[in-house]
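Asker: no sequence for this one, just the structure:
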């Protein structure tokens, strides 16, 4: 609710914010005057009315009901096309709120004149995120690597493998044509025995 007489402190605080938005031009106050100044900046030109309010908390709809009289005057004022109508509230505790007047409704702005994003509802804020494994399976992509289990350190997990798919090769790169170690050992032993039985390198006795 307004504190009655127009507040010089509210006007001074509003001027500081307005100069952040652009060029400020004060309006001559006459009987029936509705706005205090114009501000022109990158977001356009706005006609501003600064009000002192003891309570500025609540939703825009609640504030519109509490301050119905100044909102009605702002809506009825004659302005050039393209000039928006704004109502700013300043509390004696130094807080401010900024609204654009749209008929009998209020749209809350930030101090730079940008429409404030709506608050996230509790149901959305606490919603459970979908499991990554399920979303990847539905999309046809590969399964993700499972995280480490109890007592395991990072990097000790194994990739989940679907039935019927070949597993990864454990042989070192470039050794796919090399014989297994047991076969190489038996061949070497056979050669050593052959050399021991025929030291001269002959063919040996025949049957």
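Answerer: Sure thing, it's come through. Note that the structure is a prediction, hence the values are computed from the model and not measured.
Asker: From now on I want contacts and neighbour counts done on CA atoms only, so please keep to that.
Answerer: Noted.
Asker: by contact count, what packs against the longest helix along the chain?
Answerer: Counting residues, the longest helix found in the chain (DSSP state H) is helix 181-197. In terms of contacts (3 or more CA pairs under 8 Å, 6 or more residues apart in numbering; DSSP states H and E), helix 181-197 is packed against no helix or strand at all.
Asker: and it, how far out from the chain's middle?
Answerer: Counting by CA atoms, centre = their mean, to the nearest Å, helix 181-197 is centred 69 Å from the centre of its parent chain.
Asker: Am I right that residue 62 is in a helix?
Answerer: Yes - assessed by DSSP: H, G, I helix; E, B strand; the rest coil, residue 62 belongs to a helix.
Asker: Helices of the protein, residue ranges please.
Answerer: Using DSSP H, helices in the chain cover 8-21, 60-66, 68-76, 122-125, 132-138, 181-197.
Asker: who does the fifth one touch, helix- and strand-wise?
Answerer: Contact partners of helix 132-138 among helices and strands, from 3+ CA pairs under 8 Å, 6+ apart: none.
Asker: The residue lying closest to residue 54 once chain neighbours are set aside and residue 24, how far apart?
Answerer: Leaving out its chain neighbours, the residue that sits closest to residue 54 by CA to CA, 6 or more residues apart in numbering is residue 91, at 5.5 Å. To residue 24, residue 91 is 22 Å away according to CA to CA, to the nearest Å.
Asker: try residue 57
Answerer: In terms of CA to CA, residue 57 sits 27 Å off from residue 24.
Asker: then this one, side by side with the first:
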């Protein structure tokens, strides 16, 4: 069963983004390959799979649910100290989301590969957490 046409526009854009991180090697081969290209950074090699999506994902688990088969194929790439696996998704509006695929989790990362810190909810003045910190 086919899963749609090849994302050629998304791949072209993705290679442009990847070039900012290091040297990019396109991977020639059959359609069902585990990754589309390799980014060679100074201290690691990143295997990248690119797909298009009709929507953006709020949580990394949503991407895992929608693209479980593709992420499972990417998971076949050996993960070592000097390798990483990333899954990139382009929305119709041209927005990109990047996910780092680890052994036991999927984490959203920036385009440059750095982690996105978890958001911390702001504390309101006079909240119980603030008064405990003051020693009251």
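Answerer: Perfect, I can see it now. In this text, all values refer to a predicted model and were calculated from it rather than measured experimentally.
Asker: was I right about the residue nearest to residue 54 of structure 1 contacting residue 57?
Answerer: No - counting by CA atoms under 8 Å, residue 91 of structure 1 stays clear of residue 57, with 10.0 Å between them.
Asker: Spatially central, which residue of structure 2 would that be?
Answerer: Centroid-nearest residue in structure 2: residue 99, 1.7 Å away (criterion: CA atoms, centre = their mean).
Asker: out of everything not next to it in sequence, what's closest to it?
Answerer: residue 108 (4.3 Å).
Asker: circling back: what do we get in structure 1 for the residue nearest to the centre of structure 2?
Answerer: The alignment partner of residue 99 of structure 2 in structure 1, by TM-score structural alignment, is residue 99.
Asker: how about the strands in structure 1?
Answerer: With DSSP state E, the ranges of strands along structure 1 come out as 23-26, 37-41, 44-52, 83-90, 96-102, 105-109.
Asker: Could you dump those strands into JSON lines and include distance to residue 117 of structure 1?
Answerer: As requested, those are exported to JSON lines (distance: least, CA to CA, whole Å):
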{"stretch": "strand 23-26", "distance to residue 117 of structure 1": "26"}
{"stretch": "strand 37-41", "distance to residue 117 of structure 1": "21"}
{"stretch": "strand 44-52", "distance to residue 117 of structure 1": "19"}
{"stretch": "strand 83-90", "distance to residue 117 of structure 1": "18"}
{"stretch": "strand 96-102", "distance to residue 117 of structure 1": "13"}
{"stretch": "strand 105-109", "distance to residue 117 of structure 1": "9"}
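Asker: now for those strands, which one comes closest to residue 197 of structure 1?
Answerer: strand 105-109 (101.3 Å; CA to CA).
Asker: Mean deviation, the closest one versus structure 2?
Answerer: When structure 2 is overlaid, strand 105-109 of structure 1 sits 1.3 Å from its aligned residues on average, using mean CA distance after the TM-score superposition for structure 1.
Asker: what's next to that strand, contact-wise?
Answerer: 60-61, 64, 97-101, 115-116 (CA atoms under 8 Å, 6 or more residues apart in numbering).
Asker: Could you tell me which of those count as buried?
Answerer: Neighbour counting by 16 or more other CA atoms under 10 Å classes 64, 98-101 among the contacts of strand 105-109 of structure 1 as buried.
Asker: and the residues you listed, which two are the farthest apart?
Answerer: 64 and 98 (12.3 Å).
Asker: So for residue 35 of structure 1, which of the helices of structure 1 sits nearest?
Answerer: Between the helices of structure 1, helix 68-76 lies closest to residue 35 of structure 1; by CA to CA that is 7.8 Å.
Asker: Mean deviation, the closest one versus structure 2?
Answerer: Helix 68-76 of structure 1 sits 1.0 Å off on average (mean CA distance after the TM-score superposition for structure 1).
Asker: gap between stretch 5-17 of structure 2 and the chain center?
Answerer: With CA atoms, centre = their mean, you get 15 Å for stretch 5-17 of structure 2.
Asker: Just the buried positions in it, please.
Answerer: For stretch 5-17 of structure 2, by 16+ other CA under 10 Å, it's 10-11, 14-15.
Asker: Can you lay out those residues as TSV showing distance to residue 42 of structure 2?
Answerer: Output for those, formatted as TSV (distance: CA to CA, whole Å):
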residue	distance to residue 42 of structure 2
10	25
11	23
14	19
15	17
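Asker: Tell me the one among these nearest to residue 121 of structure 2.
Answerer: For the buried residues of stretch 5-17 of structure 2, the minimum distance to residue 121 of structure 2 (CA to CA) is 32.3 Å, reached by residue 14.
Asker: give the contact list for that closest one.
Answerer: Per CA under 8 Å, 6+ apart, neighbours of residue 14 of structure 2: 50, 88.
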